[in-house]
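1. mind folding the following:
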Amino acid sequence: MRRFLFLLALLFTLAHGGAADAHVRSESHSVWELNGGHVDLVMIIPALEAARLERGRSQPSDAALEAYLAQRVYPLADGRRCALVPPIQALSARAGYRRYDFTFACPTAKKMTIRSGAFFDLVPSHINYAQIQNARTGEFTEQLVTRDRQMLEVAGGEADRLKAAGFPDFVRMGVMHILTGVDHMSFLVGLVLISRRVKDLLFVITGFTLGHSLTLALAVTGVLRPQADHIDALVALTIALIGLENVAVQAQRPGAVAAAFAAALAAMVGLKLAGFGALPALLLLGAGLFGANYLLACGQVRDAARVRLAITVVFGLIHGFGFAAGLLDEPLPPQRLGELLFGFNVGVEMGQLALVGAVAGLAWALGRVRLAPPRPIVVDAAAAGLVGVGAFWFVTRAF
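-> Sure thing, here's the model as predicted:
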């Protein structure tokens, strides 16, 4: 029965982490075609988003929606805003959507940038999926536009730098993504702390690598792209779970810890149903079931190393989507995705091995000179810290 609940929870978490409540997610789509100094833009707006201009009471007129978009969505060339060439055309669209065509004339084709700032003033968590094609070179990229990233360089500057980058540059990007990501580093430190033997550490690192390699590739190639803020919250939850596992094992009360964890997530489900919080109720429910069963399993299995291998594969799946967010912030050259993915993944592995090696080496060195406090004290203190910081990040990201 416990295995069944565990699998059910896993399916809930993975299936609904990115897709649950997709019908109420705030999003829009844009298609940009660059042809020298001539730029054509097609904006696809769900009717739900358009109604936000009228506070949901009705649909705005074409003129009102066109004026709103024209002030917030446009290209720039060499730092100067491109001129809008009238008229804006309202195109036919499938039921539930509105579609508009904009044409812009830019004074130059150098250092082209696009700005997509629509709807962020109404819904801060809004996401725009931008497709960008250069008609002269045939290059095609897809980028995510968020409130904190409304400007995208599409020619010159960072865009050209990445196209000219070599394999070592991709590796360096992966290394820096690990060494500058505080949440990913916290999780890796937690893996070291719960591993009492080298074999245990090899199990968890292997599982984590398998998981994040898969979802990194799926996200960057566009096969799966869960909502970024959901993934950020789940990454924080994995950090708290690593700490809670130690608490459950050391206190020898896995049932109580699992019940407390499940109750906390159930309370968040209740708040979501009452209208508070950004995470979908099904995602919270799945995370609660999965986490509670994970804590029960690790607290009752005599050799938890093999259980952790399976669990860290799941954790790796979540972190892989988080790694992908760093790549999706770049104007990715589609013809070099394979090389970029391989190099970035190599860099991620180098970064995590360097971090794990440094932490393990420091612990060994302190032990050799007899300066290290007893391991149970260190692990318990670190576990408490992981629970605290993971829970804080999870709650703040959930609300």
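2. for the rest of this, base every contact and every neighbour count on C-alpha atoms.
-> Noted.
3. what's the offset of stretch 103-116 from the middle of its chain?
-> With CA atoms, centre = their mean, to the nearest Å as the basis, stretch 103-116 stands 29 Å off its chain's centre.
4. in that stretch, which residues are buried?
-> Neighbour counts over stretch 103-116 (16 or more other CA atoms under 10 Å) mark 103-107, 109-116 as buried.
5. now render the residues you listed as CSV, adding secondary structure and distance to residue 19.
-> Formatted as CSV, the buried residues of stretch 103-116 follow (DSSP: H, G, I helix; E, B strand; the rest coil; distance: CA to CA, whole Å):
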residue, secondary structure, distance to residue 19
103, strand, 33
104, strand, 35
105, strand, 38
106, coil, 38
107, coil, 42
109, coil, 38
110, coil, 38
111, coil, 36
112, strand, 33
113, strand, 30
114, strand, 28
115, strand, 27
116, strand, 24
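6. next, the structure of the following sequence, for comparison with the previous one:
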Amino acid sequence: MSARKNTFPTALVWLAASLTAQAHDPGLSSLACRFEPGGLVAQLTLARSDVEALCRLDTDHDGRVTPAEFAAAASCLEAAAVDALEVRLDGRLLAPGKPTVQLDTSEAVHLQLLYPCRAGSRLAVRSVVLHSLPRGHRQFASLHQGQSSAAAEAMLDANHDTFDAALAQLPPAASTAFSQFLRLGVTHILTGYDHLLFLFALLVVARRFSSAVRIVTCFTLAHSITLAVATFDLVRIPSRLTEALIAATIVYVGLENLLRRDEPKGRGLLTFAFGLVHGFGFASVLRELGVASGGTGVAVPLFSFNLGVELGQIAVAAAFLPCWWMLKRRPALAPRLVPACSLLVTLAGSGWLVERLWPA
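-> Take a look at the predicted model:
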């Protein structure tokens, strides 16, 4: 009997540690190509954390990159930029000129290359750099004609690393962008274990269907607001602070579940307030892809990504709640279920909070 009692908390700690280890998004970047009079211009935009896999930037490990540190890494970045892409026009491999590298205020790194060429009929761009980035990294690729909005778009990864376009038959990109960002939104919420655990912590104490609907609605409204505000760069919060605050919201809800039990009052307002914080986390995805900073347009990516997030969280809630309520009807499980799950939530959130405040 004592062995069973010891096994249960051990399993909780193991689950919390597993969730903590999986809380990292594998990364997103963008590749924007456009034809100009001198040839094809390709611009790669990567988060600083992803660039660290290619060149060391933060040499003193203080969590920021100074102009001197970036200048010291310039030659490495230029070499990485040249090797990052393979560009073919009508089957002919193009050679790039000297790349330019830039670090913006959000510590995103921009690598720009010019491939001198004349007009052609088929363009193929292979993103070789994907094979040097963390497993699961995704890259949003777009093709523009001059300064116009995107004429073709695709989501790349290590298994599908080539962007191919018949230049004479480019389709309107709006429908393509909608489906790509819709899929990205669904994927982001389903692999965003911190966001899911926050939602889980809110739903485990919901006793009625109406309570669950109110929680999901408040969360949706709140993060939709800050997703739009942050994507348009009206408000900017450092990513490190945002991620730490998200972890803190998880710890708070887990502890409140443990201390107040049942269904704490004021959960709708609490969900809305904390949902604003999570919205900044969602916005980091679109910012990493260069939405609102380039010529891809904002309305379609913003709407479809947000819709994807909502569909994903509704699917999770619809699958989880019936099973959860069935378990809570069992007299042997009901008294322990919410405390045990809330303890798991608190442990996982605490692990993320420590990790994000004091990264290794």
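7. for the second structure, what spans make up the strands?
-> Assigned by DSSP state E, the strands in the second structure fall at 28-36, 39-47, 85-89, 92-93, 100-103, 108-116, 122-127, 138-145, 150-156, 162-166.
8. let's have the ones you listed in a markdown table, adding distance to residue 314 of the second structure.
-> Shown next, in a markdown table, are these (distance: least, CA to CA, whole Å):
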| stretch | distance to residue 314 of the second structure |
| --- | --- |
| strand 28-36 | 24 |
| strand 39-47 | 29 |
| strand 85-89 | 38 |
| strand 92-93 | 46 |
| strand 100-103 | 38 |
| strand 108-116 | 32 |
| strand 122-127 | 34 |
| strand 138-145 | 24 |
| strand 150-156 | 24 |
| strand 162-166 | 32 |
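9. buried ones in stretch 83-102 of the second structure, by neighbour count?
-> Of all the residues in stretch 83-102 of the second structure, those buried under the rule 16+ other CA under 10 Å are 84-89, 95-96, 99, 101-102.
10. farthest-apart pair in those, please.
-> Farthest-apart pair in those is 89 and 102; separation 26.7 Å (CA to CA).
11. rewinding a little: among the strands of the second structure, which is nearest residue 74 of the second structure?
-> Ranking the strands of the second structure by proximity to residue 74 of the second structure (CA to CA) places strand 100-103 first, at 7.1 Å.
12. which strands or helices does the closest one pack on?
-> Judged by 3 or more CA pairs under 8 Å, 6 or more residues apart in numbering; DSSP states H and E, strand 100-103 of the second structure is in contact with helix 74-84, strand 108-116.
13. let's see 10 Å
-> Judged by 3 or more CA pairs under 10 Å, 6 or more residues apart in numbering; DSSP states H and E, strand 100-103 of the second structure is in contact with strand 39-47, helix 67-72, helix 74-84, strand 108-116.
14. how far does that strand sit from its chain's centre?
-> 23 Å.
15. residues touching it, excluding its own?
-> 43-48, 65-67, 70-71, 73-75, 77-78, 81, 108-114 (CA atoms under 10 Å, 6 or more residues apart in numbering).
16. recalculate using a threshold of 8 Å.
-> With CA atoms under 8 Å, 6 or more residues apart in numbering as the contact definition, strand 100-103 of the second structure has outside contacts at 70, 74, 77-78, 109-113.
17. out of these, who's the most crowded?
-> If you count neighbours using other CA atoms under 10 Å, the busiest of these is residue 77, which has 25 neighbours.
18. redo the contacts of strand 100-103 of the second structure as CSV? Include distance to residue 302 of the second structure.
-> Putting those into CSV (distance: CA to CA, whole Å) gives the following:
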residue, distance to residue 302 of the second structure
70, 31
74, 33
77, 31
78, 32
109, 22
110, 22
111, 24
112, 25
113, 28
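19. picking up where we left off before, could you export the helices and strands packed on strand 100-103 of the second structure as JSON lines, including distance to residue 218 of the second structure?
-> Output for these, formatted as JSON lines (distance: least, CA to CA, whole Å):
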{"stretch": "strand 39-47", "distance to residue 218 of the second structure": "30"}
{"stretch": "helix 67-72", "distance to residue 218 of the second structure": "42"}
{"stretch": "helix 74-84", "distance to residue 218 of the second structure": "42"}
{"stretch": "strand 108-116", "distance to residue 218 of the second structure": "31"}
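20. for residue 194 of the second structure, which of those is the nearest?
-> strand 39-47 (19.9 Å).
21. what's the closest one packed up against?
-> In this structure, strand 39-47 of the second structure makes packing contacts with strand 28-36, strand 108-116, helix 267-288, judged by 3+ CA pairs under 8 Å, 6+ apart.
22. format those as JSON lines; extra columns: distance to residue 341 of the second structure.
-> Shown next, in JSON lines, are these (distance: least, CA to CA, whole Å):
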{"stretch": "strand 28-36", "distance to residue 341 of the second structure": "31"}
{"stretch": "strand 108-116", "distance to residue 341 of the second structure": "37"}
{"stretch": "helix 267-288", "distance to residue 341 of the second structure": "18"}
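23. looking at those, which is nearest to residue 184 of the second structure?
-> Closest among those, using CA to CA: helix 267-288, at 9.2 Å.
24. relative to strand 108-116, how tilted is that closest one?
-> 30 degrees (axes from the mean of the first three to the mean of the last three CA atoms, to 10 degrees).
25. go through stretch 311-327 of the second structure and flag the buried ones.
-> By 16+ other CA under 10 Å, the buried positions in stretch 311-327 of the second structure come out as 311-314, 316-317, 321.
26. before we move on, back to that, of all the strands of the second structure, which one is nearest residue 237 of the second structure?
-> Residue 237 of the second structure lies closest to strand 108-116 among those, at 14.1 Å (CA to CA).
27. understood, closing this out.
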